[in-house]
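Enquirer: I would like to see how this sequence folds:
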Amino acid sequence: MDIKEVESIIEGVLFASGYALHINKLAEILQIDKDTLRSILARMMDYYNYERRGIQIIEIDDCYQFCTRPEHYEYIQKIVEPRQKQGLSKAALETVAIIAYNQPITRSGIEEIRGVNCDSAIRSLLERGLIEESGRLDAPGKPILYKTTQEFLRCFGLKSLKDLPQIYPLDTSFIDREE
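Expert: As a prediction, the model looks like this:
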């Protein structure tokens, strides 16, 4: 196959799937090696961005997906049914941040950091597909471990967890200390 045909197949497969496809699955479908495929995908991504097309290919954690350009949101929302979902509560945002930076983590681990019960926040995050169960801790009671999902990465505009902002230790040097 020549490059143009491979690009055409990639476009068709990504469009038809409607969701992100892992590089391994794309390589299997196209029967080409991952390095070549990554190179082709990078070129396609550059093309869509350079030409300022209405769609783009995004990469999220080694998965690729077609999506519309964020700057066209105000026009696209006029034809798409508005979602009834509200934004995340402060508790849910705190909880998903704790999970993102400490995954995999148990409910009790989250509650230890937050200092309050997190049942409602975890339930909300599970319903939205932002977190998922990732096994059980080998400890008494075998508590469930939670981790973030690709949907979390997509919603927060991250390619991978490596793109999370770095957390710096709190500077307490300005606090007067009685000695």
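
Enquirer: rest of the way, CA atoms for contacts and neighbours
Expert: Fine.

Enquirer: So which residues of the chain form strands?
Expert: Secondary structure of the chain, counting by DSSP state E: strands at 21-22, 55-60, 63-68, 105-106, 131-136, 144-148.

Enquirer: nearest to residue 169, of the ones you listed?
Expert: strand 105-106 (20.5 Å; Cα to Cα).

Enquirer: And the contacts of stretch 85-104?
Expert: If you take Cα atoms under 8 Å, 6 or more residues apart in numbering as the criterion, stretch 85-104 is touched by 105, 110, 113-114, 118, 121-122, 124-125, 130-131, 134, 145-148, 161.

Enquirer: Now that stretch: buried residues?
Expert: 91-92, 94-96, 98-101, 103-104 (16 or more other Cα atoms under 10 Å).

Enquirer: one step back: make JSON lines from the strands of the chain and add distance to residue 78 and mean neighbour count to it.
Expert: Listed next are the strands of the chain as JSON lines, based on distance: least, Cα to Cα, whole Å; neighbours: other Cα atoms under 10 Å:
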{"stretch": "strand 21-22", "distance to residue 78": "28", "mean neighbour count": "17"}
{"stretch": "strand 55-60", "distance to residue 78": "17", "mean neighbour count": "20"}
{"stretch": "strand 63-68", "distance to residue 78": "14", "mean neighbour count": "18"}
{"stretch": "strand 105-106", "distance to residue 78": "40", "mean neighbour count": "22"}
{"stretch": "strand 131-136", "distance to residue 78": "29", "mean neighbour count": "17"}
{"stretch": "strand 144-148", "distance to residue 78": "30", "mean neighbour count": "21"}
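
Enquirer: one more to line up against the first:
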Amino acid sequence: MEPVSLLRSRLESLLLVADEPTTATDFARLLDVSAVDVTETLTEIATEFSDRGMGFELREREGAWRLYTRRDNSETVEAKVLDGAQSRLSRAALETLAVIAYRQPVTRSQVAAIRGVNCDGVMRTLTLRGLIAEVGVTGEIGGAHLYATTELFLEQLGIESLEVLPNLAPLLPDVDQIDVP
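Expert: Below you'll find the model as predicted:
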């Protein structure tokens, strides 16, 4: 078997330690090579991983690259992750997360109005776990913080985008129709 190139070896090492998707341009800057060479090598790696049926995949999304576990192995990976290594979300947290996922961006007050209970503590927990994040403020006087789900939320669900969520949104009121005290 032929040894891999130095560029490929370095890219594989960087992919293993990257904590977020990284663009070919960023890799090229770190490695002092062209972005074209990086993209060609990343594409080669991704194709090889796929063709060999490896336990992980190299995926490109919106111009950024990241290693993921193979989708076909999701049940096995989920069993390991849920095997006491991760505490489960409470029912209140799951409800709050669902409201945010379907109606984002939303304010705390809007989420509380939909759920019918104060959700400040739950929102803090979801923010600390990295499942939601502040994405701006409303244009109103006093500007309430707006929240949306994060990339980690999508990764934890094993989905590429919110469009693949079941169509429950019609069952929730529109955020503009919610009276907030």
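
Enquirer: Just give the TM-score of the two.
Expert: Superposed pair, TM-score by TM-score structural alignment, normalised by the length of structure 1: 0.69. Supporting alignment: 162 aligned residues with a Cα RMSD of 3.4 Å.

Enquirer: Pick out whichever of the buried residues of stretch 85-104 of structure 1 sits closest to residue 14 of structure 1.
Expert: Distance to residue 14 of structure 1 across the buried residues of stretch 85-104 of structure 1 (Cα to Cα) is lowest for residue 100, with 27.3 Å.

Enquirer: where's the closest one relative to residue 51 of structure 1, distance?
Expert: Distance, residue 100 of structure 1 to residue 51 of structure 1, by Cα to Cα, to the nearest Å: 34 Å.

Enquirer: Likewise for residue 4 of structure 1?
Expert: 17 Å.

Enquirer: go on, residue 31 of structure 1?
Expert: Residue 31 of structure 1 is 28 Å from residue 51 of structure 1, by Cα to Cα.

Enquirer: Looking at those two, which has the bigger crowd around it?
Expert: Remark: of residue 31 of structure 1 and residue 51, residue 31 carries more neighbours, 11 against 8, as counted by other Cα atoms under 10 Å.

Enquirer: contacting residues for residue 20 of structure 1?
Expert: Counting by Cα under 8 Å, 6+ apart, residue 20 of structure 1 has contacts 14, 60, 63-66.

Enquirer: 10 Å instead?
Expert: 14, 57-67, 150-151, 154 (Cα atoms under 10 Å, 6 or more residues apart in numbering).

Enquirer: With residue 49 of structure 1 instead?
Expert: Contacts of residue 49 of structure 1 (Cα under 10 Å, 6+ apart): 43, 55-57, 69.

Enquirer: can you do 8 Å?
Expert: So residue 49 of structure 1 contacts residue 56 (Cα under 8 Å, 6+ apart).

Enquirer: Same question for residue 53 of structure 1.
Expert: Applying Cα under 8 Å, 6+ apart, we find residue 53 of structure 1 in contact with residue 69.

Enquirer: any idea how far residue 161 of structure 2 lies from residue 168 of structure 2?
Expert: Taking Cα to Cα, one finds residue 161 of structure 2 at 15 Å from residue 168 of structure 2.

Enquirer: Please verify my assumption that residue 129 of structure 1 contacts residue 151.
Expert: Yes - under the criterion of Cα atoms under 8 Å, residue 129 of structure 1 makes contact with residue 151 at 6.3 Å.

Enquirer: mind checking the longest helix of structure 1?
Expert: Ordering each helix of structure 1 by length in residues (DSSP state H) puts helix 34-50 first.

Enquirer: Could you pull out the buried residues of that helix?
Expert: Buried residues in helix 34-50 of structure 1, counting neighbours by 16+ other Cα under 10 Å, are found at 34, 37-38, 40-41, 44-45.

Enquirer: just stretch 23-39 of structure 2 next, same as before
Expert: For stretch 23-39 of structure 2, the buried set under the neighbour-count rule, 16+ other Cα under 10 Å, comprises 23-25, 27-28, 35, 38-39.

Enquirer: Stretch 69-79 of structure 1 now?
Expert: residue 69.

Enquirer: Provide the contact partners of that stretch at residue level.
Expert: In contact with stretch 69-79 of structure 1 (Cα under 8 Å, 6+ apart) are residues 53-56.

Enquirer: surely residue 150 of structure 2 meets residue 134?
Expert: No - the criterion here is Cα under 8 Å, and residue 150 of structure 2 misses it with residue 134 at 9.5 Å.

Enquirer: Now do the helices in structure 2.
Expert: Using DSSP H, helices in structure 2 cover 6-17, 24-31, 35-52, 74-82, 91-103, 108-115, 120-128, 151-157.

Enquirer: can you tell which of the ones you listed is closest to residue 141 of structure 2?
Expert: Using Cα to Cα, these put helix 108-115 closest to residue 141 of structure 2, at 14.7 Å.
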